[in-house]
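# here's my sequence, what's the structure:
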Amino acid sequence: MDGEALHEVAVRTAMALPAVAETQPFGEGAFVYKVVGKMFVMTSELRGVSIVNLKCAPPHGAALVREHAEITPGWHMNKQHWITLSPGDGIDATLVEDLVGNAYDLVVAGLPRAKRPIDPSRGTGGGAAGRTGSAP
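Prediction:
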């Protein structure tokens, strides 16, 4: 997957989820996607290469880093809780969609129950299957 497609899939997937907002708190070129004010995805460039930072559970992130040359610990993020995707043959749309969905679910699960736009434990809106919300 090339960098343009990487960004396009990540953004499309994030924006289709309930209660997601796009912001630019770090300036031009870095887009942050938040659910109820909590960041779960960021798209930007590193030395001219498109990248996507994603929130990730530590054991899952460590396994992904071991399995994929295009996935590294989160650039400019807490490396235990974030991963960075770079373009390459080992990244496809399904993987990006799943990782964005997992990042969203992880953040939503940490929100106070009253603020959750979905209930990930019931499969209503979260995960790769069963998402609610509409595409942009």
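# only C-alpha atoms from now on, for both contacts and neighbour counts.
Will do.
# quick one, longest helix in the protein?
In the chain, assigned by DSSP state H, the helix with the most residues is helix 93-109.
# also this sequence, please, to line up against the first:
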Amino acid sequence: MNLESIRDYCLSLPGVTEELPFGPDTLVFKVLGKVFLLTPIESHQIQFNAKCDPEKAEELRTIYPDVRPGFHMNKKHWNTVLVTGNISSDLIFSWIKHSYDLVVKGLPKKDQLELQ
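Okay, here's the model as predicted:
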């Protein structure tokens, strides 16, 4: 898995845009203006921050050494995932989709319907 495959997956989801609001080093993916994934562009280690249900976030950190509390984020709601090859691409994509779904769930109903 590489940064381009993460980018392609994020952009395949309805209503997603990519931005650089924190400068040229951090790529941010938003759904209807709300952040669901951040990733450094130039890093020796592919990694990303994704939103996560708090109970699931704790569980994933316990099971997977490459899942850590969200770097520079609310550690209750965000995980940092290191992409080292120890976690399958399918599982990583499911966590990205979980983050997307959590953000969509928090949008107004009319926006949720727009995405369907």
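# what residue in structure 1 is paired with Ala57 of structure 2?
Matched by TM-score structural alignment, Ala57 of structure 2 corresponds to Gly61 in structure 1.
# same question, Thr80 of structure 2
Counting by TM-score structural alignment, the partner of Thr80 of structure 2 is Thr84.
# kindly report the same for Thr39 of structure 2.
Following TM-score structural alignment, the counterpart assigned to Thr39 of structure 2 within structure 1 is Thr43.
# verify the contact between its match and Val52 for me.
Yes: counting by CA atoms under 8 Å, Val52 is a contact partner of Thr43 of structure 1 at 4.5 Å.
# so what sits against both of those two?
His7, Ala10 (CA atoms under 8 Å, 6 or more residues apart in numbering).
# out of the two, which sits in the more crowded spot?
Per other CA atoms under 10 Å, whichever of Thr43 of structure 1 and Val52 has more neighbours is Val52, with 28 against 22.
# what about Ala103 of structure 1, how many residues nearby?
Other residues close to Ala103 of structure 1 by other CA under 10 Å number 25.
# who are the neighbours in contact with the nearest residue to it once chain neighbours are set aside?
Leaving aside its chain neighbours, Ala103 of structure 1 sits nearest to Lys55 (4.9 Å; criterion: CA to CA, 6 or more residues apart in numbering). By CA under 8 Å, 6+ apart, Lys55 of structure 1 lies in contact with Phe40, Val41, His81, Trp82, Ile83, Ala103, Tyr104, Leu106, Val107.
# one more pass at 6 Å, please.
Counting by CA atoms under 6 Å, 6 or more residues apart in numbering, Lys55 of structure 1 touches Phe40, His81, Trp82, Ala103.
# what's the answer for Val104 of structure 2, then?
Val104 of structure 2 sits in contact with no residue, where contact means CA under 6 Å, 6+ apart.
# would you quantify the distance from the alignment partner in structure 1 of it to Ala30 of structure 1?
Taking TM-score structural alignment, the alignment pairs Val104 of structure 2 with Val108 from structure 1. To Ala30 of structure 1, Val108 of structure 1 is 22 Å away according to CA to CA, to the nearest Å.
# likewise Trp75 of structure 1?
With CA to CA as the criterion, Trp75 of structure 1 and Ala30 of structure 1 are 13 Å apart.
# equivalent analysis for Val107 of structure 1, please.
20 Å.
# who's more crowded, these two?
Per other CA under 10 Å, whichever of Val107 of structure 1 and Ala30 has more neighbours is Val107, with 18 against 15.
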